[in-house]
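Q: coords below, sequence missing:
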């Protein structure tokens, strides 16, 4: 676990603010029940004087990624009772589906809709949108409306959430090895006498065997957000520790951790032609549909429905998916492979992997922060939004671990753990482990934990403001010319040179030069 140092950023802000304001916050015992709400503070720019529970009732609107769980409204009814009592507010949640995130997210912000909160992260538009002014700077509001969050969040997390000295996101603080990989139908692997799947070569043998014996199935029925994940295959098996720089959307830049100032695009990586040839071979064999680019169903959903034998998933999600799969298909066996292998070092997860931002046009930013303070510091709020209604969606063992209520199965549960999509307010001390885990989960987690390293650009946040025009143009090229190569729909021998030329014409070199300059400044400042 990261060392939870008290933030110097927090200290500086709190020192100046608390001298002028007496704040009323939550009260708690260790791990106990917090009550009362954070109150507004003295008049500091947009901050109002603390007055206890606000008199005016407001409705807050939040956008999350994914799809709503079946019992969302039941949970929201209970949540809004608490919010009405504590901060005189109610909350409405809207969702941006996985298949629509690359188009609808930025359009939502550009359209000027007056919602209050939105999920954001290093992989979901934080670095693109913060420089545009889409998110509200929180420096002055945090000490007043979220003082405990400010105090308890590590300094490194606040540094990652900054742009030009301002904090634009409240990041999660759950530090665990994520690990990106594939869930695999182990029972079919054994049935067709295929060696264990540990590499992409092994995976190819498995997909070939499935296609041979079940010709009507697409072994990897990829679609939806999976289109953003398949590129992990292009570099994770390389000998170098290639890491991606987040914040440039579908325009991926990578660096070797030993030479972080040497940036390459995905299409310049030494192993990219090999990857493209493999994808061409697999596509020609029918391992996925020819209409893969328009398929909106994720491989995970296809996997659960028996229409795919592999699915992209990180290790943290395997536990819950395992229970769902086994409840529906008790005769199945599952396995999981990490891209690159368990023996390859894995970078620690950045704090801004998940977080919440406040819309710059929010009508009620103060109340929005009060909401986030409750979600992150109050056990009742956290459990309700992460796990649902106790006794209906979850129960607890004597040692506080998650279990299902009597008579409820994973497939019956209308609000599975974290189904709301509240990863943006995930905090270490409140995360509950399941009472029953997939028998491989803890061993795999420990193997990853033992092999973590610190990526040299983990805290680097790219500023896209100087190349916004080029970035938009290059993203268009990636969609038109890059995605067909990534999914083997065109001949890479002829398509890759065209792709590289189009990227150059669209301004890829300017993007690389600008990001490289920022990286060098970041590395110099850290010495």
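A: Perfect, thanks for sending it. None of these values were measured; they are calculated from a predicted model.

Q: use CA for all of it now, contacts and neighbours both
A: Will do.

Q: who does the lengthiest helix in the chain touch, helix- and strand-wise?
A: The helix that spans the most residues within the chain, counting by DSSP state H, is helix 508-525. For helix 508-525, the packing partners by 3 or more Cα pairs under 8 Å, 6 or more residues apart in numbering; DSSP states H and E come out as strand 259-265, helix 468-477.

Q: closest one to residue 55 among the ones you listed?
A: Closest of the helices and strands packed on helix 508-525 to residue 55 is helix 468-477, at 42.6 Å (criterion: Cα to Cα).

Q: Give the next helix or strand downstream of the closest one.
A: Toward the C-terminus, helix 468-477 is succeeded by helix 483-486 as the next helix or strand (DSSP states H and E).

Q: That next one - contacts with which helices or strands?
A: helix 272-284, helix 492-506.

Q: ok so, going back, which one of the helices and strands packed on helix 508-525 lies nearest to residue 506?
A: Short answer: helix 468-477, nearest of the helices and strands packed on helix 508-525 by Cα to Cα, at 5.4 Å.

Q: Run the chain-centre distance for that closest one.
A: Computed by Cα atoms, centre = their mean, to the nearest Å, the chain-centroid distance of helix 468-477 equals 23 Å.

Q: got the buried residues for it?
A: Residues of helix 468-477 classed as buried by neighbour count (16 or more other Cα atoms under 10 Å): 468, 470, 471, 472, 473, 474, 475, 476, 477.

Q: Over to stretch 214-233?
A: 217-227, 230-233.

Q: Quick check: end-to-end length of that stretch?
A: Terminal residues of stretch 214-233 lie 25 Å apart, using Cα to Cα, to the nearest Å.

Q: Please list the residues outside it that contact it.
A: 98-99, 200, 207, 210-211, 250, 275, 286-289, 292-299, 302-303, 307-312, 339, 486 (Cα atoms under 8 Å, 6 or more residues apart in numbering).

Q: Can you select the buried ones among those for me in ChimeraX?
A: Buried members of the contacts of stretch 214-233, defined by 16+ other Cα under 10 Å, are picked up in ChimeraX with:
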select :98,99,200,207,210,211,250,275,286,287,288,289,292,293,295,296,297,298,299,302,303,307,308,309,310,311,312,339,486
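
Q: Narrow the contacts of stretch 214-233 to those in strands?
A: Using DSSP state E, 310, 311, 312 are the members of the contacts of stretch 214-233 that sit in strands.

Q: Take this one as well and set it beside the first:
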């Protein structure tokens, strides 16, 4: 849903070929500025204006051969002057970034362009991201539903794309981007970002220190109750001895919540920061608006919050978890935590932990009989800033990063033969220097992925997990519903402020009384205008559902 920013895409290569074009995200969104208005229905490539240079000689699909961008493809972009495109990404700067950036700018010399890249670190991106868009010179910026996409779109912070702009300035994207993906970054009829070009299964699992589990007689985890027992055992017996927390939580426990709610086959009809609306999936039917609830008003979340308090009181994580700046993933990899939760990206951190002799990791699907949701195209995106000095030039750079084989692989995998090698089948293998630039190390790589890269000899444990998902993948049936909150934006912002105050501490169990805290939060939400938002949502949803 949100905070799992550092690892959400690290597992893309593990499942890239498993399910082509599967589903997309929940339909949460907000209103956008009317600047740069145009026809944003970028769905039918056949209607787009042909580029000045024919692309017929290029491979039909990404991954079927080498794609090389040339300046001639961008005849509509004024390249007469040398310009720098400023790019803002989130996350920490890889050790080998200077080398990757130098090779990028060398490659872009024929386009009379270079790029300058700024990283907003994991520890402060939430504070710095909005300030960067208002106070800095930004041309391209990473965004996502969990990274300010809706709130910044509502402010008019992103340049609005239309079919003509895409065909003129992003001819490769026009050719290769999945047509259905554009719906997911189209808000109130305006397309405000370019989504990734890959959708895939995204089940939720937990990873643990199996060596510690064995130490205390726990052979495997098969259910949520098994995880609770493991966490309490580590807190009671291991933490006092070694200082290793059962889960080195940071900021919230939203990832573990996703594992928990997967037990009940739920989907989100609105996923907008902590303002989440949830419903129980019923095969073959859309939910009624009356079936869609605020997550935190459900018995399911209340039960989860009680479990989190039980773990917090047992000492499963630090009492300062609300302000921890080290992610739970990094803590697990550094042997400071004994479990993490998310998708198959957990195997990256298992591998990291297992570099220490005697450490053995394992991952468990606690919901083997439940549906597996599908990661959306829009879970990671790149947007052109509304304040860009040259949107066309920025679009060209993004087009090359997304589709040119050399630059795409450079930004996803690093320098070939230094950070990775690639075989004749197009499968990559990380080298012993991959720590300086690991696969999918930077946020841009998540947004420019195309599904053409697969790791050679991937972790068989990960492959076993993903294979088990194949028959259980379900697309969110409300995916094409988009909520326009323009009539209730102030109410929604006020409710979101309440949720941001309460939800993290409830998810971490750092409250005296769960029930009274939830009641207090829900009352504050209604006092802030929640009913106005729900009424508007229901009106729009019912109108949309009537057309299905």
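A: Everything's here; your move. None of these values were measured; they are calculated from a predicted model.

Q: ok so, going back, wait, which of the ones in strands among the contacts of stretch 214-233 of structure 1 is closest to residue 141 of structure 1?
A: Closest to residue 141 of structure 1 out of those is residue 312 (38.6 Å), distances taken as Cα to Cα.

Q: if I pick residue 180 of structure 2, what's in contact with it?
A: By Cα under 8 Å, 6+ apart, the residues touching residue 180 of structure 2 are residue 43.

Q: how about it, what's its match in structure 1?
A: Aligned counterpart of residue 180 of structure 2 in structure 1: residue 156 (TM-score structural alignment).

Q: Surely that match is in a strand?
A: No - read with DSSP: H, G, I helix; E, B strand; the rest coil, residue 156 of structure 1 is helix and lies in no strand.

Q: Show me where the stretch 51-200 of structure 1 has its strands.
A: With DSSP state E, counting those that start in this stretch as the criterion, the stretch 51-200 of structure 1 has strands at 58-65, 89-96, 117-120, 162-163, 166-167, 170-171, 180-185.

Q: which one of those is the most hemmed in?
A: Of the strands of the stretch 51-200 of structure 1, the one with the most neighbours on average (mean count of other Cα atoms under 10 Å) is strand 170-171, at a mean of 30.

Q: Just tell me the aligned range of it in structure 2.
A: Under TM-score structural alignment, the match for strand 170-171 of structure 1 in structure 2 covers residues 194-195.

Q: and the counterpart of residue 314 of structure 2 in structure 1, how many residues sit next to it?
A: Aligning on TM-score structural alignment places residue 314 of structure 2 opposite residue 285 in structure 1. Residue 285 of structure 1: 15 surrounding residues under other Cα atoms under 10 Å.

Q: repeat for residue 500 of structure 2
A: Neighbour tally, residue 500 of structure 2, other Cα under 10 Å: 13.

Q: these two touch, right, it and residue 274?
A: Yes - here residue 500 of structure 2 reaches residue 274: they are 6.5 Å apart, a contact under Cα atoms under 8 Å.

Q: need the contact list for the match of residue 314 of structure 2.
A: residue 208.

Q: Then the one 10 residues further on?
A: The neighbours of residue 295 of structure 1, taking Cα under 8 Å, 6+ apart as the test, are 222, 223, 224.

Q: can we see that at 6 Å?
A: Residue 295 of structure 1 makes contact with residue 223, according to Cα atoms under 6 Å, 6 or more residues apart in numbering.

Q: From residue 249 of structure 2, how far off is the equivalent of it over in structure 2?
A: Under the alignment (TM-score structural alignment), residue 295 of structure 1 pairs with residue 324 in structure 2. The spacing between residue 324 of structure 2 and residue 249 of structure 2, counted by Cα to Cα, is 8 Å.

Q: Name the nearest of the buried residues of helix 468-477 of structure 1 relative to residue 510 of structure 1.
A: residue 470 (7.6 Å).

Q: Map that closest one across to structure 2 for me.
A: Mapped onto structure 2 by TM-score structural alignment, residue 470 of structure 1 lines up with residue 491.

Q: Please identify the buried residues of the strand or helix carrying residue 14 of structure 1?
A: Using DSSP H and E, residue 14 of structure 1 falls within helix 8-18. Applying a neighbour-count criterion of 16+ other Cα under 10 Å, the buried positions in helix 8-18 of structure 1 are 9, 10, 13, 14, 17.

Q: now stretch 445-457 of structure 2
A: Buried-residue list, stretch 445-457 of structure 2, by 16+ other Cα under 10 Å: 445, 446, 447, 448, 449, 450, 451, 452, 453, 454, 455, 456.

Q: Map residue 517 of structure 1 across to structure 2 for me.
A: Match for residue 517 of structure 1 (TM-score structural alignment): residue 539.

Q: how far away is that match from residue 295 of structure 2?
A: 19 Å.

Q: Could you check which of these two is surrounded by more residues?
A: Per other Cα under 10 Å, whichever of residue 539 of structure 2 and residue 295 has more neighbours is residue 295, with 18 against 12.

Q: Which position in structure 1 pairs with that one?
A: Match for residue 295 of structure 2 (TM-score structural alignment): residue 266.

Q: residue contacts, that match?
A: Counting by Cα under 6 Å, 6+ apart, residue 266 of structure 1 has contacts residue 252.

Q: Please apply the same query to residue 267 of structure 1.
A: Residue 267 of structure 1 neighbours (Cα under 6 Å, 6+ apart): none.

Q: how close does it get to residue 478 of structure 1?
A: Distance, residue 267 of structure 1 to residue 478 of structure 1, using Cα to Cα: 10 Å.

Q: Residue 395 of structure 1 pairs with which position in structure 2?
A: Under the alignment defined by TM-score structural alignment, residue 395 of structure 1 corresponds to residue 421 in structure 2.
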